[in-house]
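>>> Could you look at this predicted model? Sequence included:
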Amino acid sequence: MARPRTHDLDQLLDVAERLVADNGPERFTVRALAAASGVSNGAIYHAFGSLPVLLGRLWLRAAGDFLDLQVELADGVHGDGHEAAIEAVLAVAGAPAVFADRRPAAARMLIAVRRDQLLGPQVPEELAEAMFALDKRLLELLKRLARALWGRADGAGVEVVTLCVVDLPTAVFSRALTAPTLDGRPAIETDSRERLNAAVRGVLTLPPPPQKKRAVPSSTS
């Protein structure tokens, strides 16, 4: 049995993305994907090897594309200084709404489904390493934003940026991204986007707590 081409795999993952977003990972099966896509069970297993690998690749594709968008939005803010840094954080914070416009099923899946729901012990080392690399890329973006804001990228600074670009957007947009829709496209109102911006600006009015000084071991004579 021939392995599906890359283009066909992308189309197959598009269908899988929609099924997981609509029904959750617990109800997602290879049989359901075959029925929805018109691709045989055998061809799906031949392409991915197992259901955990399929789900892992599905999550990685969506999460990687979302992180690419976050970096793109941060790069799109030009200028130096504190206000430009705030604009970059605002742009990254608004990424879920932009992603929902571009990739509605992927946006719904990422905000409604935890990564550990899709990934299990059967995920091969190759996928685990790719996920670790994605986490490192996200951390670098958080550190970059923290440095631009305060000239520091310690844990406290990264925590404040994480609040702005992860926690607050999740809280503000989750209802729209998880609500049932007729066409699968979530409606994120302008009011929600503006309130998120106001909340992020409010958080950024306070700098992170002072950096903790490392304890110097006492010398003994």
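Right, received. Where do you want to start? Numbering: from 1, shown residues only.
>>> going forward, measure contacts between C-alpha atoms and count neighbours the same way
Will do.
>>> I'd like to know how far the residue nearest to L55 when sequence neighbours are not counted sits from A35.
Spatial nearest neighbour of L55, chain neighbours left out: L118 (5.7 Å); criterion: Cα to Cα, 6 or more residues apart in numbering. With the distance defined as Cα to Cα, to the nearest Å, L118 ends up 20 Å from A35.
>>> the more surrounded of these two?
L118 (21 against 12; other Cα atoms under 10 Å).
>>> so the more buried one makes contact with G56?
Yes. Counting by Cα atoms under 8 Å, L118 does reach G56; the two are 6.4 Å apart.
>>> For L204, see how far away the nearest residue to G76 once chain neighbours are set aside is.
Spatial nearest neighbour of G76, chain neighbours left out: A88 (8.0 Å); criterion: Cα to Cα, 6+ apart. According to Cα to Cα, A88 and L204 sit 12 Å apart.
>>> and these two? which has more neighbours close in?
A88 (24 against 16).
>>> show me the contacts for the more buried one.
By Cα atoms under 8 Å, 6 or more residues apart in numbering, the contact list for A88 reads L73, A74, D75, G76, V77, L145.
>>> what two of those are the furthest from one another?
Spanning the widest gap among the contacts of A88 are G76 and L145, at 13.2 Å by Cα to Cα.
>>> Can you show me the helices along this protein?
6-23, 30-37, 41-48, 51-75, 82-93, 95-102, 104-112, 115-118, 125-150, 155-162, 168-178, 190-204 (DSSP state H).
>>> I'd like to know which of those is closest to K213.
With respect to K213, and counting by Cα to Cα, the nearest of the helices of the chain is helix 155-162 at 12.4 Å.
>>> Give me the buried positions along that closest one.
A156, G157, V158, E159, V160, V161, T162 (16 or more other Cα atoms under 10 Å).
>>> What's the separation between L149 and P169?
19 Å.
>>> give the contact list for the residue most central in space within the chain.
Closest to where the C-alpha atoms of the chain average out (Cα atoms, centre = their mean) is A63, at 4.5 Å. Counting by Cα under 8 Å, 6+ apart, A63 makes contact with L110.
>>> another one to put next to it:
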Amino acid sequence: MPRPRVHDLDGVLDAAERLAVEGGPSAVTLRAVAGATAMSNGAIYHAFGSRGGLVGRAWLRAAHRFLGLQQESVDRALGRRPVEDRTAAADAVVAAADSPATFAERFPQSSRLLLTVRRDELLGADVPEEIADELSRLDSVLVELFTRLALALWGRTDGRAVEVIEACIVGLPTGLLLHSRRDPDVAMRRRLEAAVRAVLTLDPPPPGKRHNSNTKGP
């Protein structure tokens, strides 16, 4: 059996995304994907090996699209400016935080997959080992980004500094953009930028010290 062309496989991954978003994880079966594309069950099985291989590749494609777009936005903001340029570093954090909105514009179906379907629910237990390994590496890519931005802003890579960056580019976008039932608009994105910049005006707490919530202010 001839190996399917790359653009055929993209169509299969598109169909898997659409089925997962519209019908939930259980809607993604080899038969359903075959019915939504021009490929047979056998051709899909030959290309992906199993349902786990298919949905794993669909999830990875969406995740790599997002992480690639986010990394590009950070690189553009930092450019060739000096490492100690905190303005550029703050712009890079804002760009990273805004990436979910940009991703939703550019890849709406992939965005909905990542935001509405939990990875463990979609993938199940039959994910091939090589895909499982690649999925596990995604978290380390994000941590590397958090660390890079903390270093650019404060010259620090300790846990407290990295936590602030994570709050800015994961926590705030999740709360202000992703929990909304509508696509991010200009006003929502401006509120997000304002929130991120406000957080970044405060240096992270010293490493190893935790804030005492019972301490009274002046």
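Yep, it's here. Treat the numbers as computed from the prediction; the structure is a model and nothing was measured.
>>> from the buried residues of helix 155-162 of the first structure, which is closest to M1 of the first structure?
Ranked by distance to M1 of the first structure (Cα to Cα), the buried residues of helix 155-162 of the first structure are led by T162 at 45.8 Å.
>>> Which position in the second structure pairs with that closest one?
Structural alignment (TM-score structural alignment) places T162 of the first structure against E166 in the second structure.
>>> Need the nearest residue in space to its match, chain neighbours excluded.
F146 (6.2 Å).
>>> From A27 of the second structure, how far out is that neighbour?
From F146 of the second structure across to A27 of the second structure, the span is 35 Å (Cα to Cα).
>>> And for G79 of the second structure?
Per Cα to Cα, G79 of the second structure is found 43 Å from A27 of the second structure.
>>> neighbour count winner among these two?
In terms of neighbours (other Cα under 10 Å), A27 is the more surrounded of G79 of the second structure and A27; the figures are 17 against 13.
>>> list the contacts for the more buried one?
Counted by Cα under 8 Å, 6+ apart, A27 of the second structure has contacts L19, A20.
>>> do the same with D14 of the first structure
Here D14 of the first structure is in contact with no residue (Cα under 8 Å, 6+ apart).
>>> re earlier: generate JSON lines for the buried residues of helix 155-162 of the first structure, with distance to E194 of the first structure as supplementary columns.
Converted to JSON lines, the buried residues of helix 155-162 of the first structure look like this (distance: Cα to Cα, whole Å):
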{"residue": "A156", "distance to E194 of the first structure": "26"}
{"residue": "G157", "distance to E194 of the first structure": "24"}
{"residue": "V158", "distance to E194 of the first structure": "23"}
{"residue": "E159", "distance to E194 of the first structure": "22"}
{"residue": "V160", "distance to E194 of the first structure": "19"}
{"residue": "V161", "distance to E194 of the first structure": "18"}
{"residue": "T162", "distance to E194 of the first structure": "19"}
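>>> Between these, which sits nearest L67 of the first structure?
Taking Cα to Cα as the measure, T162 is the one of the buried residues of helix 155-162 of the first structure closest to L67 of the first structure, at 13.6 Å.
>>> what residue of the second structure matches up with the residue nearest to G76 of the first structure?
Per TM-score structural alignment, A88 of the first structure is aligned with A92.
>>> Equivalent analysis for V113 of the first structure, please.
V113 of the first structure maps onto V117 in the second structure, by TM-score structural alignment.
>>> ok, now how distant is that match from A187 of the second structure?
Per Cα to Cα, V117 of the second structure is found 26 Å from A187 of the second structure.
>>> which of those two has more neighbours?
V117 (17 against 9).
>>> hang on, isn't that one packed against P25?
Yes. V117 of the second structure is within contact range of P25, at 7.2 Å (criterion: Cα under 8 Å).
>>> picking up where we left off before, the more surrounded of G76 and L145 of the first structure?
A count of neighbours by other Cα under 10 Å puts L145 above the other of G76 of the first structure and L145, at 24 against 12.
>>> show me the contacts for that one.
Contacts of L145 of the first structure (Cα under 8 Å, 6+ apart): A85, A88, V89, V161.
>>> As a markdown table, those residues with distance to N41 of the first structure would be great.
As requested, the contacts of L145 of the first structure are arranged in a markdown table below (distance: Cα to Cα, whole Å):
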| residue | distance to N41 of the first structure |
| --- | --- |
| A85 | 49 |
| A88 | 45 |
| V89 | 44 |
| V161 | 44 |
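>>> Stretch 57-69 of the second structure vs the first structure, average offset?
In the superposition against the first structure, stretch 57-69 of the second structure averages 0.8 Å from its aligned positions (mean Cα distance after the TM-score superposition for the first structure).
>>> neighbours of the residue nearest to D154 of the first structure when sequence neighbours are not counted, just the number please.
Distance criterion Cα to Cα, 6+ apart; nearest residue to D154 of the first structure, sequence neighbours excluded, is Q211 at 7.3 Å. Per other Cα under 10 Å, the neighbour tally for Q211 of the first structure reads 12.
>>> Repeat that for E83 of the first structure.
12.
>>> counterpart of P124 of the first structure in the second structure?
So P124 of the first structure corresponds to P128, using TM-score structural alignment.
>>> just checking, that match touches G52?
Yes. With contact defined as Cα under 8 Å, P128 of the second structure reaches G52; the gap is 6.7 Å.
>>> neighbour-wise, which of those two wins?
Set side by side, P128 of the second structure and G52 give different neighbour counts by other Cα under 10 Å, the larger being at G52 (22 against 16).
>>> how close does the more buried one get to W59 of the second structure?
10 Å.
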